[in-house]
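Asks: got a predicted structure plus its sequence, pasted below:
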Amino acid sequence: MKSLLIVALQCCVAALVCAAPVHLPDDADFEQTLEQAQGLVEKILRSIPSVQKDQTLDPSSQTGDLQLMVKTLGIPPAPTFKAISTHFTLEVCLQRMSLGLQLHHSLLGALTPASSSATKHLQADLRDLQALVNKMQGQSQLSVTPKSEEPGFTLNISGSYEVQVATHLALLQLRTFSHDLVRSLRNIRTTLPGTQG
């Protein structure tokens, strides 16, 4: 009888843990870092057209299946996001942000000319945003994903035209990823303690 009661109590505790609300930091510093990250993502979105202007490819000439071209050229997909929940935690969200930023920084480095000042500024903004994401991980006492030297991808590019197409597609993907970041950061903000209602 005693062991049956212990088992019942353990089941109740497990059910309560599973139903526990999403834990988010209640901290003014975290919120300030979040605001800085939002501002930097907006800056990145404004910078992307400047980098596109440096490219010689005419985007209107690209009428083929963009997804097929992305696969053919070997451009890896950006991480995806969901609303913060017990299944998609703040830790997972920030890790995906970090991975996506590393990926796009490496893609830009591999595809665009180093002499482009617009590209240099965009890469610097991606690095700064990466630092802010790492800071949010630290402020929320989450484990920081170690920054890899180079995300694992191999581009299937043999000529300058393919480089131009791949750069165009990478910038389009970065723009979509950045819009996802904006939505995700807003979602984090609305789920912070004291901001509901």
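Replies: Structure received. Everything numeric in this text was worked out from a predicted model, so none of it was measured. Residues are numbered from 1 along each chain as shown.
Asks: for the rest of this, base every contact and every neighbour count on C-alpha atoms.
Replies: OK.
Asks: mind checking the SS state of residue 76?
Replies: coil (DSSP: H, G, I helix; E, B strand; the rest coil).
Asks: that one is in contact with residue 153, isn't it?
Replies: Yes - the pair residue 76 / residue 153 is scored as a contact, 6.7 Å apart, by C-alpha atoms under 8 Å.
Asks: now do the same contact list for residue 196.
Replies: residue 190 (C-alpha atoms under 8 Å, 6 or more residues apart in numbering).
Asks: for it, which three-state class applies?
Replies: coil.
Asks: okay, one more to line up with it:
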Amino acid sequence: MHLFLELHLALCVLSLVSPAPIQEPWKDMQDPEFQEAVESGHSLIRKILDDITELHNLWIPKGLSLDKKDSSKLKFLKTHLNLPEAPAIKPLSDSFTLGACLSQIATGLKLHQTLLTVVSKLSPAKSEMVDGLLCDIRDLLLQVRKMQDLKNLLSKPEPQPVSESQLEETLAPKLSDEYKKHVAAHLTLLQLRDFSQEVSRTFRSMTVPSNSGN
């Protein structure tokens, strides 16, 4: 009887300390190379978020803040400019798979590359002010491509949301004065900041604890 109780207690203890099995959709993310790519991507997105704040401080007048709520005038201009928006990134699930998630991230990064390039060209900013941020976006896109490649998810490139020439042709007539140009730059950085925060949360959710695969 005592032996049976001791065995039962031992099994209970083991069930408490044994790691839970990896559930979908995280079970495909356990390998060290993919986790290393996730960490590299997370480091880049943190750098991008820092760059956005620094660039906004250098480029945008103080009346336009990343932290203030939009005024009615700014909301009107946002509607008027109608900047293309990045796709939403939903939490990973059986219906929103790793492949879909990485594809959405890549699409959003390409969109913001185009937006930032065109807006900086049309707005009163020196090109070198945005070069660093564009390089970081490019590096993160390459990292996402690596993650896709590691999981054989890169079947074909995502469609380009909008071309630089199309966006410039659409946007240039709307930026009739310096204030509107600054608003376009502000809204671009604000949208990139929000998108980057979504990407950061997604990368955190992709991180598998080191003992989970044991």
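Replies: Arrived safely, thanks for sending. Everything numeric in this text was worked out from a predicted model, so none of it was measured.
Asks: care to give me the TM-score?
Replies: The TM-score (TM-score structural alignment, normalised by the length of structure 1) is 0.78; 177 aligned residues with a C-alpha RMSD of 2.8 Å.
Asks: and residue 76 and residue 153 of structure 1? Which one has more around it.
Replies: Each of residue 76 of structure 1 and residue 153 has its neighbours counted (other C-alpha atoms under 10 Å); residue 76 has more, 19 against 12.
Asks: enumerate every residue touching the aligned partner of that one in structure 2.
Replies: Residue 76 of structure 1 maps onto residue 84 in structure 2, with residues paired by TM-score structural alignment. Under the criterion of C-alpha under 8 Å, 6+ apart, the neighbours of residue 84 of structure 2 are residue 111.
Asks: ok, now residue 207 of structure 2?
Replies: 29, 35, 38, 39.
Asks: quick one: map it onto structure 1.
Replies: Using TM-score structural alignment, residue 207 of structure 2 sits opposite residue 189 in structure 1.
Asks: in what helix or strand does its match lie?
Replies: In the assignment (DSSP states H and E), residue 189 of structure 1 maps to helix 160-191.
Asks: follow-up on the earlier one: among the contacts of residue 207 of structure 2, which one has the most neighbours?
Replies: Counting by other C-alpha under 10 Å, top hit in those: residue 38 with 24 neighbours.
Asks: so it touches residue 203, yeah?
Replies: Yes - Residue 38 of structure 2 is within contact range of residue 203, at 6.2 Å (criterion: C-alpha under 8 Å).
Asks: one step back: shared with structure 1, which of the contacts of residue 207 of structure 2?
Replies: Retained in structure 1 (both residues aligned by TM-score structural alignment, their matches' C-alpha atoms under 8 Å) from the contacts of residue 207 of structure 2: 35, 38.
Asks: which one among the contacts of residue 207 of structure 2 gets closest to residue 118 of structure 2?
Replies: Nearest to residue 118 of structure 2 among the contacts of residue 207 of structure 2 is residue 38, at 29.3 Å by C-alpha to C-alpha.
Asks: that closest one is in what secondary structure piece?
Replies: Judged by DSSP H and E, residue 38 of structure 2 forms part of helix 32-59.
Asks: likewise for residue 89 of structure 2?
Replies: Counting by DSSP H and E, residue 89 of structure 2 is part of no helix or strand.
Asks: trace residue 106 of structure 1 over to structure 2, please.
Replies: Checking TM-score structural alignment: residue 106 of structure 1 goes with residue 114.
Asks: report the contact partners of that match.
Replies: Counting by C-alpha under 8 Å, 6+ apart, residue 114 of structure 2 has contacts 162, 163, 164.
Asks: so can I have a markdown table of these showing secondary structure, distance to residue 143 of structure 2 and neighbour count?
Replies: What follows is those, written out as a markdown table (DSSP: H, G, I helix; E, B strand; the rest coil; distance: C-alpha to C-alpha, whole Å; neighbours: other C-alpha atoms under 10 Å):
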| residue | secondary structure | distance to residue 143 of structure 2 | neighbour count |
| --- | --- | --- | --- |
| 162 | coil | 22 | 13 |
| 163 | coil | 22 | 14 |
| 164 | helix | 23 | 18 |
